[in-house]
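> quick check, what structure comes out for this input:
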Amino acid sequence: MTDVTEPTEQPLDLLYSETEDDLRAAVRALLTDRAGHQTLLGRIETDSPYVPGLWKSLAADIGAAGLLVPEKLGGQGASHREAAVVLEELGRAVTPLPYLTSGVVATETLLALVGESEAAAGLLADLASGRTVAVLAVPLSTAPDAEPPVGDSVGGVADAVAADVFLVPRADGLYAVPAAEVSVEAQTPLDLTRPLSRVTPTAGSGTLLAGPGASRAAVRRGLLAGAGLLASEQLGLAEWCLEETVRHTRERHQFNRPVGSFQALKHRMAQLWLDLVGARAAARAAADALATGSADAPLTVAVAQAYCSKAAVRAAEECVQLHGGIGMTWEHPAHLVLKRAKSDQTALGSAGRHQDAIAALVGLEPPR
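Here you go, the predicted structure:
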């Protein structure tokens, strides 16, 4: 008699592969050379925070834009694990690039529509090559389980100023609308490295990609992937904060001793390290669940966002405080990291929204 066993999901793999380490080294070297913090401090006072030519180097030369796209559609055929590594490095450097919005959210949305629309497959090839930047025209704050707005004008759209094409949800489906047919009005964001805009497409413009049902599922898939991999960006922010704070407190002396040797500061940095370990586990779990198509991906993503968004803000706040007076200055990059962490805390659903999602997914009574 043949022993038949039920198939089981593979356990989560939280470790980095050799390929992921190589990708990290390439991305970090690029950002260190072209987009250091001092470069960004100079860019945020200009009309555009984007470093000229950096998107081409990351998206096309390294191939990061096509990591989530299968090879048969012109991409790299990698997974969310590799994309998470890219976002960790972009978080560490607080880099202004439309990777989360185009390389993850828009790409995942289009991947869900490949069987529905030839236009979606063609657009994916353009995104994977780095020639085109696409942005889903919903507010940055939209959670994966939220109903995206379908009005004539949508505010709070991230990276709209860099978009070549917009994915616009309407009552009758999802449309691909060229940037030339969209009015983009800049708004004032908290995070100057991730521009926000009000987007108003021309009435009746664009190409229909899919009907209402398929579009809602596709947008949800895109936002879920975005929320899951945003946790890796938040992990990168927290990593930089801890490393920079440890470095500073080793070099800064009071009473002829490094301030990092004071017991009270040791305890604060030890707590940051514990937060960072938890954030890494949660972010890696979310990336792996998305990569393997786990049925628990919505739950794992919600856990990662509920934890990592708070951990990044705590790390950034401690970074500012433990740097003392210099941490409060415009010349030090700590304020860039703090603003990105605070902005990320409400991006793609707040921590409270994700905690409610966790309660619903596991059948618990949500907190009142």
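
> make it CA atoms for all contacts and neighbour counts henceforth
Fine.

> okay, strands next: where are they in the stretch 151-300 of the chain?
For the stretch 151-300 of the chain, the strands defined by DSSP state E, counting those that start in this stretch cover 154-158, 165-170, 173-178, 182-187, 196-201, 207-210, 253-254, 257-258.

> give me the contact list for the last one.
Strand 257-258 is contacted by residues 249, 250, 251, 252 when judged by CA atoms under 8 Å, 6 or more residues apart in numbering.

> thought residue 176 was touching residue 208, still the case?
Yes: Residue 208 is within contact range of residue 176, at 6.5 Å (criterion: CA atoms under 8 Å).

> most neighbours, which of the contacts of strand 257-258?
residue 249 (20 neighbours; other CA atoms under 10 Å).

> residues in contact with that one?
Contacts here follow CA under 8 Å, 6+ apart; on that basis residue 249 touches 258, 259, 260, 261, 322, 323.

> list just the nearest of those to residue 351.
Residue 351 has its nearest neighbour among the contacts of residue 249 in residue 322, at 25.3 Å by CA to CA.

> nearest spatial neighbour of the closest one, chain-adjacent residues omitted?
residue 245 (6.7 Å; CA to CA, 6 or more residues apart in numbering).

> could you do residue 121 as well?
Residue 121 sits nearest to residue 114 (CA to CA, 6+ apart), 5.3 Å away.

> now swap in residue 177 and tell me
Distances taken as CA to CA, 6+ apart put residue 206 closest to residue 177, at 4.1 Å, once the chain neighbours are dropped.

> quick one more, to check against the first:
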Amino acid sequence: MEFRFTEEQQMIRDTAEAFLAEVSTPAAVREAMATERGYSEALWQQISQEMMWPALHIPEACGGLGLGFVELAAMQEQMGRTLLCAPFLSTVGFAVNALLVAGSEAQQSHYLGEIASGKTATLAFMAPGSRPDADAIQVTCAADGDGFLLNGEYRYVLDGHTADILVLAVRAPGSAGVEGVSLFVLPADTAGISRQWLPTMDQTRKQARIVLDKVRVGGDACMGAAGEAWPALAKILDLATVALAAEQVGVAQQSLDSSVAYTTERVQFGRTIASYQAIKHKAADMMLKVEAARSAAYYAACIADEALADRPLGSGLAEAASIAKAYCSEAAFFNAGTGIQLHGGVGITAEYDIQLYFKRAKSTETLLGDAAWHRERLARQLLDGGVA
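Alright, predicted model coming up:
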């Protein structure tokens, strides 16, 4: 396992940094976040058609580039630095990984090809007020002839109101925990599906409520064996967690960089405030947080590559994902919060970008489990072998 970028990976990272610096400016972010869609369709098509980012780790046989998870993590970090308003995490971090892990050959060929060509997708699995574990799945799935009937409600679905393709986690009536879980993939305009945008604190990333009312799907929409999908879904969520952690590294890094830039310009008592020892100590603490988080995130990305290839080291995915999410959640929130302090009273005002990073840091902290939840999960893994 190599713990430094190859020349190709460095080039991908540098290209992403340059492109996002041009298209995901503070003005562009503010313009996109003020809309219900939450992103520019023209920019998404540019990302898909010209940059081919959604196809990054889609196999070449399905129209993708066939690269790995480390490349994906490098790109997610740069997206976090610029607060890119686009359905990339929902489409690639969730739905593409779901199709790679649980999709049949026919499903992969069809849906991954559509995503590579510019369609968006997302994964829905959480009921209102739930935690990101098997008990969060409360939408029911009942056999109906040669198909299934789906009923229930999802919350916290990233870009769920705009996605073209939905991956849905459901359970058999009367089942509980990890038993009876199934995955389905289907077009978002299937009859019986209603979707509603839910405004949240973080305006740069949209979430939605999805309601299924007697949605009938064919057997060919089922991903794998019905009722036996929890191991696959657990792996999918861990892969998404690693991608999210890499994004949090970018949030933490930019919070540090923008705060240092501000303190080197802000003059108080005849000198820049960056020259004061207390400010230097704060910046040093922020740098320590982001470097530790980056190490955890890229180690987890290496393990994710192993897991996607079904190699032995991939068995450590759940542990690596929890370590990365715990470190990166705390780093992003600490750095964004400290950045607001270093900006003084103006840090939380709309005029400055640091408040947007603070909101993204908080929303990503709760998404897929906060640091405390992941440390609890780590304890279960280490002490009794549980991974739920």
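
> on that earlier part again, alignment lookup: the residue nearest to residue 322 of the first structure to the second structure.
Superposed on the second structure with TM-score structural alignment, residue 245 of the first structure falls opposite residue 259.

> before we move on, what about residue 134 of the first structure?
In the second structure, residue 134 of the first structure lands on residue 121 (TM-score structural alignment).

> and for residue 270 of the first structure?
Under the alignment (TM-score structural alignment), residue 270 of the first structure pairs with residue 284 in the second structure.

> once you drop chain neighbours, what's closest to residue 137 of the first structure?
Counting by CA to CA, 6+ apart, the nearest residue to residue 137 of the first structure once its immediate chain neighbours are dropped is residue 168, at 5.2 Å.

> give me the aligned partner of residue 243 of the second structure over in the first structure.
Residue 243 of the second structure maps onto residue 229 in the first structure, by TM-score structural alignment.

> my read: its match touches residue 287, true?
Yes: under the criterion of CA under 8 Å, residue 229 of the first structure makes contact with residue 287 at 6.2 Å.

> need the residues touching each of those two.
Residues within reach of residue 229 of the first structure and of residue 287 at once, by CA under 8 Å, 6+ apart, are 80, 84.

> show me what residue 335 of the first structure aligns to in the second structure.
If you follow residue 335 of the first structure across to the second structure using TM-score structural alignment, you land on residue 355.

> how would you label its match: helix, strand or coil?
Assigned by DSSP: H, G, I helix; E, B strand; the rest coil, the conformation of residue 355 of the second structure is helix.

> and the closest residue to it other than its chain neighbours, how many neighbours?
In space, residue 355 of the second structure comes closest to residue 348 once its chain neighbours are excluded; the distance is 5.0 Å by CA to CA, 6+ apart. Neighbours of residue 348 of the second structure under the rule other CA under 10 Å: 18.

> distance of residue 348 of the second structure from residue 121 of the second structure?
Distance from residue 348 of the second structure to residue 121 of the second structure, counting by CA to CA, to the nearest Å: 33 Å.

> the residue nearest to residue 177 of the first structure against residue 176, yeah?
Yes: contact status for residue 206 of the first structure versus residue 176: in contact at 5.2 Å, counting by CA under 8 Å.

> where along the second structure do the helices fall?
7-23, 26-33, 41-45, 69-82, 88, 97-102, 105-107, 113-116, 230-263, 277-308, 317-343, 354-366, 371-384 (DSSP state H).

> how about the aligned residue in the second structure for residue 59 of the first structure, nearest residue that isn't a chain neighbour?
The alignment partner of residue 59 of the first structure in the second structure, by TM-score structural alignment, is residue 48. Once flanking residues are discounted, residue 48 of the second structure sits nearest to residue 118: 5.2 Å by CA to CA, 6+ apart.

> what count of nearby residues applies to the residue opposite residue 7 of the second structure in the first structure once aligned?
Residue 7 of the second structure maps onto residue 18 in the first structure, with residues paired by TM-score structural alignment. By other CA under 10 Å, 9 other residues sit near residue 18 of the first structure.

> gap between residue 18 of the first structure and residue 181 of the first structure?
Applying CA to CA, the value for residue 18 of the first structure to residue 181 of the first structure is 44 Å.

> just confirm residue 54 of the first structure contacts residue 36, I think it does.
No: contact criterion CA under 8 Å: residue 54 of the first structure and residue 36 do not qualify, at 11.7 Å.

> okay, the two: which has more neighbours?
residue 54 (18 against 15).

> and the gap between that one and residue 98 of the first structure?
Counting by CA to CA, the separation of residue 54 of the first structure from residue 98 of the first structure is 11 Å.
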